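*Asks:* predicted coordinates and the sequence they were generated for:
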Amino acid sequence: MAALAYSHPDLFADEPVVSAREMPLRSTAGLSERRFTAWRGRSGRRYVASVFTVSDDHALGFTDAVLLAVSQDRQILAARDSGPFGVEAALTRWRQAVTQAGAREIHVHLLAEDGMSRRAALLDLMPEV
């Protein structure tokens, strides 16, 4: 079965996507609390994610997820696979580092079904250095 990272090419883009960008979900636009969002990777694939404040411990409690550290100006600062064991010292150190780098939220993508799908999502969403 294919990974659940959906491909929706941007029909209005004149140039290829060179970095990931947030594409908020229209269905949640009227809600006072933003709990979900979507990111479009460089490939054009769309990744739906749950939104948590950087201090929310629930963000680090998911196993086998893609974690995105997002700045106040809606840029992905860092990304990582949460791993198969959930909360661990490495995730806590990662959160401390991204907080110091300016992250305000952690977006959690749970729809990648296996390690290969998560690696593909990370490569697609990871900020370029």
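*Replies:* Looks like it came in fine. Numbering: from 1, shown residues only.

*Asks:* switch to C-alpha atoms for all contacts and neighbour counts from now on
*Replies:* Will do.

*Asks:* all strands for this protein, in order.
*Replies:* Along the chain, the segments classed as strands by DSSP state E run 6-7, 21-22, 36-40, 45-53, 66-71, 76-81, 103-109.

*Asks:* including mean neighbour count and distance to residue 95, could those go into a markdown table?
*Replies:* Formatted as a markdown table, these follow (neighbours: other Cα atoms under 10 Å; distance: least, Cα to Cα, whole Å):
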| stretch | mean neighbour count | distance to residue 95 |
| --- | --- | --- |
| strand 6-7 | 14 | 27 |
| strand 21-22 | 18 | 20 |
| strand 36-40 | 21 | 20 |
| strand 45-53 | 21 | 11 |
| strand 66-71 | 25 | 8 |
| strand 76-81 | 21 | 10 |
| strand 103-109 | 25 | 9 |
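
*Asks:* so which of the ones you listed is nearest residue 29?
*Replies:* When these are compared for distance to residue 29 using Cα to Cα, the nearest one is strand 36-40, at 9.7 Å.

*Asks:* next up, a structure to set beside the first:
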Amino acid sequence: MAALAYRIPDLFDEPPAAREMPLRSAASLGERRFTAWRGRSGRRYVASVFAVEDSHALGFTDAVLLAVSPERRIIAARDSGPFGVEAALGRWQRAVMAAGAAEIHVHLLAEDGLTRRAALLDLMPQADSEG
């Protein structure tokens, strides 16, 4: 009789990365305007899709902003803040463009600062732990 093997997660295992889970209801649209991300926790975050150079993506207040690579990975994330400080958001936009971002995804459904912070922690890419 063959033995069954189970993998028990190690305390030091890397948590799974956030992954994009496109909305099926929007799949038939010619233009991708909405998508969803599944965080490391398994929670789902619906977002509007903007080209990285589209300044409208930076016009939202109290939003979670995700810089997304052409390979569909989140390369940076931030809270837009309650006032949408243009200078800081413009610097962030230029930095993520230089880092290779192709799109900015905007999650507007986080109701307050605590839920935006929780979404950021769930979706942000993990820092490399080489050293």
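*Replies:* On my side now, so go ahead. Quick caveat: nothing in here was measured; it's all calculated off a predicted structure.

*Asks:* returning to what we had before: got JSON lines for the strands of structure 1, with distance to residue 90 of structure 1 too?
*Replies:* Listed next are the strands of structure 1 as JSON lines, based on distance: least, Cα to Cα, whole Å:
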{"stretch": "strand 6-7", "distance to residue 90 of structure 1": "29"}
{"stretch": "strand 21-22", "distance to residue 90 of structure 1": "26"}
{"stretch": "strand 36-40", "distance to residue 90 of structure 1": "25"}
{"stretch": "strand 45-53", "distance to residue 90 of structure 1": "18"}
{"stretch": "strand 66-71", "distance to residue 90 of structure 1": "13"}
{"stretch": "strand 76-81", "distance to residue 90 of structure 1": "11"}
{"stretch": "strand 103-109", "distance to residue 90 of structure 1": "15"}
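
*Asks:* quick one: closest of those to residue 119 of structure 1.
*Replies:* Going by Cα to Cα, the one of the strands of structure 1 nearest residue 119 of structure 1 is strand 76-81, 7.6 Å.

*Asks:* of all the residues in stretch 109-117 of structure 2, which ones are buried?
*Replies:* Neighbour counts using 16 or more other Cα atoms under 10 Å place 110, 116 of stretch 109-117 of structure 2 among the buried residues.

*Asks:* where does it end up in structure 1?
*Replies:* The alignment of stretch 109-117 of structure 2 onto structure 1 (TM-score structural alignment) spans residues 111-119.

*Asks:* how much does the longest helix seen in structure 2 stray from structure 1?
*Replies:* Secondary structure of structure 2 read by DSSP state H shows that its longest helix is helix 86-98. Helix 86-98 of structure 2: mean distance to aligned residues in structure 1 after superposition is 0.4 Å, counting by mean Cα distance after the TM-score superposition for structure 1.

*Asks:* show me what counts as buried in that helix.
*Replies:* 89, 92-93, 96-97.

*Asks:* do the same with stretch 21-40 of structure 2
*Replies:* Under the neighbour-count criterion of 16+ other Cα under 10 Å, stretch 21-40 of structure 2 has 22-23, 34-40 buried.
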